[in-house]
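**Q** sequence first, predicted coordinates after that:
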Amino acid sequence: MNFNRIKTQAISLTDLAQNFKEIEPDLTEKEAIDEANRCLYCYDAPCIQACPTGIDIPSFIKKIASGNLRGSARVIMESNPVGASCSRVCPVEELCEGACVVNELSLPIMIGNLQRHATNWAIKNKAELFEAGKDNGKTVAVIGGGPAGLSAARELARLGFRVTVFEAKDKAGGLDTYGIVSFRLPQEVSLWEVEQVEKLGVEIRTNTMVGRDISAEEIVSGYDAVVLAIGMSAVPMLGIEGEDAVGMLDAIEFVESTKTPPLDESFIGKKVAVIGAGNTAIDAATCSVRLGASDVKILYRRTEAEMTAYEFEYEFAKLDKVEFRWLTQPVRVMKDNEGKVNALDCIKMELGEPDEDGRRRPTPVEGTEFTMEVDVVIKAIGQSRYIQLIEQLGLEHNNGTVKVNPETLQTSNPNIFAAGDVIFGDNQGEAMVVAAAQQGKETAYSIYKQLIGDKETVSA
């Protein structure tokens, strides 16, 4: 990726805003056509097999080569209702580009950039790519308007269902709208995908939380089927002394705060410690740098080998001069007289036997305590689950991971289906936006089969 580097000294409000502009420039028309013409247009292409949503990649690339950008965007969005977002956030090195046969000859085809080029055309030209199917008389409620929920709603509408999406926030899009940094995924991209769904007649009720503004019972009894796509909740507590200090932040909430103006000027010159080493931790660290923090460290109790962040995210953070402290565990947050964070007591760790997930268990090393001067601590140690709502719906779950039939994505209630982060875990795959989109589609097809009958394809 061609990353634009950020300003690190004498940062102004203008600089802060510039730091959050999308970092990857769009391909020019010539660049896109030249790159498209490198594609071998493989029969039974391995890149298609590597895409969780099964996008016909040779087809959309060939349409770019022939100048048919609308057709290219339609091929992409047909398979992936959040294909514009995924063109920016998918780990393409591990998926489509990783499987590209051109890897054996030179660099792989820039599938992600070509996908972004085609969907950018659709966004700029306000293209409406699909139509709703003929009304089949059935209604479906979708709880959650993130990638899985939107994908389910889009496919259900094309299959003729009357769909209502219940979204707790003031905008739909979920992770894509609020949880992925602006310089990788601008909010307007996700909101265009939301608009594509709404134009199919899907009603999206924002600022409506199931269990607060409408009961779970009312949802279940009022619709022929329900899709549960609520994602995950807040970052859990670290469970250490001083965690109530001013300057302790939730990484999810922190990244969300950078998605809409005004940007926080208080980070300029600050020392920041981010706890965790997943993709959200990387986002929190790189956002801190772009807000003007002078020193940003990621603390992780295991080693580089066990970190869960994508490789490209890790490399990006290093380019932003984020420092990684491996085998380091915070044990106490120190506060000043005003109750603000001013230091973090830590201890070094060593790895022992593997734990339940197969990773070696970290244990403290006696006598290795040390203190780190910090102004802000950002927690990024995973997310908790919406167990209360899951139980209000009466669904079987394992610590908040809803149990589903892997073939149909049907829960313990035969009229409720689930997709996305709410089912990730228990060997249900990796928590990727593209995987959530595919699961959303699959719930739509399962609902159609249950309520209407077998159907192989949806309407145009």
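**A** Here it is on my side, so go on. Residues are numbered from 1 along each chain as shown.

**Q** C-alpha from now on. contacts and neighbour counts both.
**A** Fine.

**Q** what's the end-to-end length of stretch 377-384?
**A** 19 Å (CA to CA, to the nearest Å).

**Q** my bad, should have said stretch 364-376
**A** 24 Å.

**Q** mind checking the SS state of Leu249?
**A** strand (DSSP: H, G, I helix; E, B strand; the rest coil).

**Q** quick check, Ser364 in contact with Met349.
**A** Let me fix one detail, which is that residue 364 is Pro and not Ser. Yes. Using CA atoms under 8 Å, Pro364 is in contact with Met349, at 4.4 Å.

**Q** buried sites along the helix ranked longest in the chain?
**A** Ordering each helix of the chain by length in residues (DSSP state H) puts helix 433-451 first. The neighbour-count check on helix 433-451 (16 or more other CA atoms under 10 Å) flags 433-448 as buried.

**Q** can you tell me what sits against stretch 111-130?
**A** 26-27, 32, 35-36, 57, 60-61, 64, 69-70, 72-74, 76, 83-84, 87-88, 90, 92, 96-97, 158, 189, 192, 196, 199-200, 460 (CA atoms under 8 Å, 6 or more residues apart in numbering).

**Q** this is the comparison structure:
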Amino acid sequence: MHAKAYAQGVVAGRLDPVEISAGFGDLHPPLDDHEALVAADRCYFCHDAPCITACPTDIDIPLFIRQIATGTPDAAAKTILRQNIMGGMCARVCPTETLCEEACVREMAEGKPVDIGRLQRYATDGLMAAGVHPFTRAAPTGKRIAVVGAGPAGLACAHRLAMKGHDVVLFDARPKAGGLNEYGIAAYKSTNDFAAQEVEWLLKIGGISLLTGKKLGRDITLQELRADYDAVFLGVGLGSVNALIAPGADKEGVLDAVDFIADLRQSTDLASLPVGRDVVVIGGGMTAVDAAVQAKLLGALNVTMIYRRGRARMNASRFEQDLAAAKGVRIITNAAPVALHGNGAVREIECEYTDDALVPTGEKFRIPADQVFCAIGQTLEGGALPDLDGRKIAITGAGRTSVVGVWAGGDCAAGGDDLTVTAVAEGRDAAEDIHIALMGATAGAAG
């Protein structure tokens, strides 16, 4: 745990290990065989299925559900993984309620969609549990590609390139691969070390060398990579956290939510993690919800989310908002922090209400806070990068940057929506474009 977290009043062991274990259990328990058949039977198997259009990775959802319904779940898994090699994790963390399931005809007709996410998990988990990797490499091409960042975009890109017969060197700054899946999402969404298991399974395709502890700009440079490899893909994510601009933001007990979640995800004893009595989370996205809910599950008595806009404009989905409320998290909208008070360590946070245009109303309030987590966005870090579009790497087509031979995708690239499933799609599509660029006329024959 980061040193600044040990403010007075921030202690470990607010709940006993049994209570914590129960709280951090699987958010969506897996379907058994009978449940999967019943769930699959609800699908209409639409010809022009709107759920396919709503899926960023274009999975043929009616086909894989029909394969489950006919007793061939391994075939269903291959249908999923052909489009989304990280279908197991996406089944756990993808906001299906605002994507494929929201578009489901059953949802529109009855208000209850087909349980697409859990059916996807049922199929992919079964195949992975059998230790089966459904794809094999094409003949070696003699090409070497550097993929920087072993998060969802980088892993998807590396896997697709390896399938095409290229040799891939995968770099990551952290000690473990996985990126957001390993370090950045709530523990109750990815139980039993699933993120690491999925990486290990994915690498079974062969042809991918993983080098951890290698950070772009510190240990490797884009110039070096361009000289040593036939192509480069950047999937470096967003490494720098936006700073909270308010008097007292430097007080003890004020932390980045992403650090809190990373520490929690890497902990082997959740009961040993210090948490405050009165926790405040600033932000309205998925990271804010994950931090708030997990603080509550660790035993914080009062957890409050503060978001400067209205509820309808929160980046967290309605499902995530309702989950937070169900766990006892208070959500205050149209309010922004103006000061943090306390003698050395934070004790109170002062906020001011805002209108829909973010104009302060002059009405202020204070709430107790011995631990404050900032979840107000991240930005790209690093020098000597390709041209930017705002604060992200500018791309055209399937991830081509302003630098010849360099592609980008995932959170570091402009135009995405910062979802795991979108990052996977961008990594996959960039790999296809890299293959065509490197192989030219032979790309189609090579598959």
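**A** Happy to help now that I have it. Given the structure is predicted, the values throughout are model-derived calculations rather than measurements.

**Q** ok so, going back, and for Pro364 and Met349 of structure 1, which residues touch both?
**A** Gln329.

**Q** more neighbours: which of those two?
**A** The neighbour count for Pro364 of structure 1 versus Met349, taken as other CA atoms under 10 Å, is higher for Met349 (22 against 17).

**Q** quick one, what contacts the more buried one?
**A** So Met349 of structure 1 contacts 301-302, 327-329, 362-365 (CA under 8 Å, 6+ apart).

**Q** one step back: the contacts of stretch 111-130 of structure 1, buried ones only, as a ChimeraX selection?
**A** Selection of the buried residues among those in ChimeraX, burial being defined by 16+ other CA under 10 Å:
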select :32,35,36,57,60,61,64,69,70,72,73,74,76,83,84,87,88,90,92,96,97,158,189,192,196,199,200
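
**Q** of the contacts of stretch 111-130 of structure 1, which belong to helices?
**A** Using DSSP H, those in helices are 32, 35-36, 57, 60-61, 64, 69-70, 72-74, 76, 83-84, 87-88, 96-97, 158, 189, 192, 196.

**Q** related to what we said a few turns ago, CSV for the contacts of Met349 of structure 1, including secondary structure and distance to Ile219 of structure 1?
**A** Formatted as CSV, those follow (DSSP: H, G, I helix; E, B strand; the rest coil; distance: CA to CA, whole Å):
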residue, secondary structure, distance to Ile219 of structure 1
Arg301, coil, 42
Arg302, coil, 43
Leu327, coil, 46
Thr328, strand, 46
Gln329, strand, 43
Pro362, strand, 44
Thr363, strand, 46
Pro364, strand, 48
Val365, coil, 52
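
**Q** stretch 125-143 of structure 1 maps to which residues in structure 2?
**A** Stretch 125-143 of structure 1 corresponds to residues 130-148 of structure 2 when matched by TM-score structural alignment.

**Q** gap between the two ends of that stretch?
**A** 30 Å.

**Q** gap between it and the chain center?
**A** 24 Å (CA atoms, centre = their mean, to the nearest Å).

**Q** list the buried ones in that stretch?
**A** Quick answer for stretch 130-148 of structure 2 (16+ other CA under 10 Å): 137, 143-148.

**Q** in a markdown table, list the residues you listed along with distance to Arg218 of structure 2 and secondary structure.
**A** Converted to a markdown table, these look like this (distance: CA to CA, whole Å; DSSP: H, G, I helix; E, B strand; the rest coil):
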| residue | distance to Arg218 of structure 2 | secondary structure |
| --- | --- | --- |
| Arg137 | 32 | coil |
| Lys143 | 25 | coil |
| Arg144 | 22 | strand |
| Ile145 | 20 | strand |
| Ala146 | 16 | strand |
| Val147 | 16 | strand |
| Val148 | 13 | strand |
